[in-house]
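S.K.: based on what follows, work out the 3D shape:
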Amino acid sequence: MKPKSVTDSIILHSDLAQKALILLSQKGLKVGIAESCTGGLLSYHFTSLAGASNVLDGAMISYANEIKASWLGVDRGDLQSFGAVSEQVVRGMCEGILQQTQADVAMATSGIAGPSGGSSQKPVGSVFVGVQLKGESAHIAYCHFGGDRLSVQSQSCAKVLEMLIMALDS
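M.R.: From the prediction side, this is the model:
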């Protein structure tokens, strides 16, 4: 379901975050979040809910490549070879946030929200999102979203929240 307005988007993401919060709480799990293109929006959706402190262990906005490498331990070779907007880097972000926190599950986002910064290989709206349960392999998805910057960020949040819910529901 694609929201029609910013208000609809906030409601949708609050609903998804609430469902994720309930599942995390029921399973006694904590989440760690590593964000790039969403710039804290994903973390906001959790912290806006009562009970977030029971499930959110920590979050990091790793916007610059140097921060991805030095704070999260993302491989510098992957950053150089594949770029920040890549499956390899989002996998590294998931692994890094699990190592830097006491979280049981990781979520990560990296993409090109626009309106500039895209290329023919990675156009504006290109986003990789990932979810990883501790001790398991990360599940990474590539998405291409349309719309303005906030729309790309919002759709990225919705996708990774849906992935988290699916991972916890299985």
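S.K.: going by C-alpha atoms from here, please, whenever you check contacts or count neighbours.
M.R.: Fine.
S.K.: quick check: G117 touching S126?
M.R.: No - contact criterion Cα atoms under 8 Å: G117 and S126 do not qualify, at 10.4 Å.
S.K.: neighbour count: the two, which is higher?
M.R.: The neighbour comparison of G117 against S126 (other Cα atoms under 10 Å) goes to S126, with 23 against 12.
S.K.: now the second one, please; I'll put the structures next to each other:
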Amino acid sequence: MSSTAAGIAADVVRLLTVRGETVAVAESLTGGLVAAELTAVPGASKAFRGSVTAYATELKHRMLGVDAGLLAGRGAVDPQVAAQMAAGVREALGADWGIATTGVAGPDPQDGQPVGTVFVALDGPVGPGSGSAGGGKVRPLRLNGDRAEIRMESVRSVLALLLTELASEQTGNERAQDTEQNGGF
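M.R.: Here you go, the predicted structure:
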């Protein structure tokens, strides 16, 4: 598997396509870059549902259903905001998976958070047959570099978070199938 954003996006699209699953993206600081990486992959239309670039804080509430009290109390750069963005875009766009980015790319701090503070999140299938522990995951990041570097590392990180989840599920499903085929041993 690749470590570049483009390579990770290709792996994500491939795994989602094989599984017959879809992804939707909610972006803030990345401003559409995650969606651009996914849609640059040939055949992405089989797995990519769409995206919401909710750059303005009030759009996170209005378009993605992020709790208004949470936004007012903590601001947009918060792990719970990232989790609610991922869940909100998954629901709004009818996808199996939702991924989200929120953070501070600079040049100035935002919501009391320093430049380089980023949260990436995913929300996925839950329950029997999904192969997933389910629900959501949030990964906090402290990134260095200029605005462009922080944004691109955020793209790579959210795609890697989804790829890791998909790959671990794939491995878990293969183990379960092997166990069934070998009489439970």
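S.K.: any idea what the TM-score is?
M.R.: Once superposed, chain against chain, the TM-score is 0.90 (TM-score structural alignment, normalised by the length of structure 1); 159 aligned residues with a Cα RMSD of 1.3 Å.
S.K.: nearest residue to A59 of structure 1 in space, ignoring adjacent ones along the chain?
M.R.: Spatially, and ignoring its direct neighbours in sequence, A59 of structure 1 is nearest to I33 (4.5 Å; Cα to Cα, 6 or more residues apart in numbering).
S.K.: wasn't the one you found part of a strand?
M.R.: Yes - checked against DSSP: H, G, I helix; E, B strand; the rest coil, I33 of structure 1 lies within a strand.
S.K.: that one maps to what in structure 2?
M.R.: Matched to structure 2 by TM-score structural alignment, I33 of structure 1 sits across from V25.
S.K.: ok, the most centrally placed residue in structure 2 - contacts?
M.R.: Nearest residue to the geometric centre of structure 2 (Cα atoms, centre = their mean): I99, 2.2 Å. Taking Cα atoms under 8 Å, 6 or more residues apart in numbering, we find I99 of structure 2 in contact with 23-26, 85-87, 89-90, 120-123, 158, 162.
S.K.: which of the residues you listed does structure 1 keep?
M.R.: Using both residues aligned by TM-score structural alignment, their matches' Cα atoms under 8 Å, structure 1 keeps these contacts from the contacts of I99 of structure 2: V23, A24, V25, A26, A86, V120, A121, L122, D123, V158, L162.
S.K.: show me which of those is closest to G103 of structure 2.
M.R.: V120 (8.5 Å; Cα to Cα).
S.K.: surely that closest one is in contact with A100?
M.R.: Yes - here V120 of structure 2 reaches A100: they are 5.6 Å apart, a contact under Cα under 8 Å.
S.K.: between the two, what contacts are shared?
M.R.: Going by Cα under 8 Å, 6+ apart, residues that sit against V120 of structure 2 and also against A100 are A82, V158.
S.K.: which one's more surrounded, the two?
M.R.: Using other Cα under 10 Å as the criterion, V120 of structure 2 and A100 rank with A100 on top: 35 against 30.
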